[in-house]
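In: the sequence and its predicted three-dimensional model are supplied below.
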Amino acid sequence: MELEVGILVILGLCAFVAGFVDSIAGGGGLITIPALLAVGIPPAQALGTNKLQATFGSFSATLYFWRRGYIELAEMKGAILAVFIASSVGTIFVQFIDAAILSRVIPFLLIGFALYFLFSPKVSNEGSKRYLGALGMALAAGVVGFYDGFFGPGTGSFFAVVFVALGGYGITHATANAKLLNFTSNVASLLFFALGGKVLWIIGLVMAIGQYLGARLGSRAAVKHGARIIKPLIVTASLVISARLLWQQYGG
């Protein structure tokens, strides 16, 4: 599928904004998927192409956080493996199973997460009590990875809840490790979308440039401002995703 240069530029700008938001709070797909659909790309190819450009954004954010010491790769290797496998399985499952039931449940979970991040004293730059060990964290992350491969909206909020509420991480460290696992999940999903011929490579790579740059700026803002910027953006992203899903079910 070929698009005019002007349309590609607009898609690249959408990806830039999405990369900035997604690197901090998740929810970038709320910007890029509607943009892809709006220019006439079929839904399956829009999802596959979105995974391509999102992979570059999550990689950019992960690299920035890792270079500044917010990610310990050795500590996360079990979670990385679990998320990769689970996301791959989720991506395969979604091709055979109707994911509509999740669209009825997820909005209310996200609203609950928004309220948690808004009111919980644990959500700060400081760490707190850890409730799960390495194996428990890997399994919990794997569940989120499966969800990302199977359905996707709000994955950033789910990963953040795992790290803050169960892992005792401060919000900036939680965001950093969430992007690492989001990158892992994106790579796994992209692999299976590509094998299924669902990726428009030229469009995805143009958008990837915007994603990479936007995520770079977003992760820099997250490190600089910490909970002051991360907390309100996660709350906002969770509520916006919930509103969108509820509108699709009851308002359309």
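Out: Sure, I can see it. Numbers count the residues shown, from 1 in each chain.

In: going by C-alpha atoms from here, please, whenever you check contacts or count neighbours.
Out: Fine.

In: surely K198 touches P43?
Out: No - using CA atoms under 8 Å, K198 is not in contact with P43; the gap is 9.5 Å.

In: of those two, who's got more company?
Out: K198 (18 against 14; other CA atoms under 10 Å).

In: just say helix, strand or coil for the more buried one.
Out: coil (DSSP: H, G, I helix; E, B strand; the rest coil).

In: excluding chain neighbours, what is closest to it?
Out: Distances taken as CA to CA, 6 or more residues apart in numbering place Q45 nearest to K198, at 4.6 Å, with adjacent residues excluded.

In: pretty sure that neighbour sits against L200.
Out: Yes - in this structure Q45 lies within contact range of L200 using CA under 8 Å: 6.8 Å.

In: hold the first one in mind and look at this next one:
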Amino acid sequence: MDPVNLLFLVPAALLAGFVDAVAGGGGLVTVPALLATGIPPAQALATNKLQGSFGTLMSTWTFWKAGQIDIRSMLFPVVCVLVGAAAGTVAVQVIDASLISAVIPFLLVAIALYFLLSPRAGDLEAQARVSLPVFGLTVGIAVGFYDGFFGPGTGSFFAIGCVALLGMPMRKATANTKLLNFTSNVVSLAVFALGGQIIWWVGLAMAVGQVTGSFIGSHAALRFGAKLVRPLLVVVCLAMTVRLVANPQHPVYGWVSGLFSG
């Protein structure tokens, strides 16, 4: 790793931190940036998890200080996410991820359409459809497992769960999404650290940009709420879909290619 590459990676991390704090999906920026410097994929993912964990921690702290997160009430969902992420991290070592990866683009498009076609979604607090324990045992475990197993779109899945099931306004949903996402990140980070895959000095240098971007992004989300978060969430979901499907190794890529070639 040429130290000059940090002049490219740190600003990329800053941009990713902003995007992640507002809508999630910051890995769309940092993972390709890390790969572009010649870092092998496993080390790129591990190093990305390190710098990203600093970002979600900063966002969580900022939203908590602003009174948007009630740690005590969210404690059970946090534990559920932790259990799910641990199980997912173990499962990914023995189960083929291709089936899950094939479904994710369709779920991301569905989330984008939900926020695009429901213009009031997340603008105001609504009646919760499930209790926090039920949310933890369903969304918490399922999305936590997914983050430990695969990852892309985790923030979007948490966000739609907080809005659609808990009736949270977008600002509060974004805040609690960061808390839950930080929890799942901790598990993956610990596994990567045990596996010796993290390039620590690169990840810590990027963390400076990530924390700065997260600070700016979380304050922007607090100020503008759904007016900023909802459209950016739609864009990020669609961008992640394109990135996944554009990979020749993705199952959907093969299906689409087959349709056009036929």
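Out: Arrived safely. On a predicted model such as this, the values are computed, not experimentally measured, just so you know.

In: what count of nearby residues applies to the residue nearest to K198 of structure 1?
Out: Around Q45 of structure 1 sit 19 other residues, with neighbours defined as other CA under 10 Å.

In: separation between it and G136 of structure 1?
Out: Going from Q45 of structure 1 to G136 of structure 1 by CA to CA, to the nearest Å gives 35 Å.

In: hmm, back to that, so what corresponds to the residue nearest to K198 of structure 1 in structure 2?
Out: Using TM-score structural alignment as the criterion, Q45 of structure 1 maps onto Q43 of structure 2.

In: go on, A114 of structure 1?
Out: Residue correspondence to structure 2 (TM-score structural alignment): A114 of structure 1 is matched to A112.

In: got the contact list for its match?
Out: L233, V234, V235, C237, L238 (CA atoms under 8 Å, 6 or more residues apart in numbering).

In: so A33 of structure 2 sits right up against A12, yeah?
Out: Yes - with contact defined as CA under 8 Å, A33 of structure 2 counts as touching A12 (7.0 Å).

In: Y212 of structure 1 contacts L52, doesn't it?
Out: No - using CA under 8 Å, Y212 of structure 1 makes no contact with L52, being 11.4 Å away.

In: compared with structure 2, how much does the helix or strand harbouring Q53 of structure 1 deviate?
Out: In this assignment (DSSP states H and E), Q53 of structure 1 forms part of helix 43-67. Once fitted to structure 2, helix 43-67 of structure 1 is off its aligned match by 0.6 Å on average (mean CA distance after the TM-score superposition for structure 1).

In: the next helix-or-strand element following that helix maps to which residues in structure 2?
Out: Remark: after helix 43-67 of structure 1, the chain's next helix or strand is helix 73-93, criterion DSSP H and E. Counting by TM-score structural alignment, helix 73-93 of structure 1 falls onto residues 71-91 of structure 2.

In: contacts only, for L217 of structure 1.
Out: Contacts of L217 of structure 1 by CA under 8 Å, 6+ apart are F20.

In: that older thread, what residues are up against the match of Q45 of structure 1?
Out: Applying CA under 8 Å, 6+ apart, we find Q43 of structure 2 in contact with Q197, I198, I199.

In: any idea how far the counterpart of the last one in structure 1 is from G12 of structure 1?
Out: The reference is to I199 of structure 2. Superposed on structure 1 with TM-score structural alignment, I199 of structure 2 falls opposite L200. Using CA to CA, we find L200 of structure 1 at a distance of 14 Å from G12 of structure 1.

In: no more questions from me, cheers.
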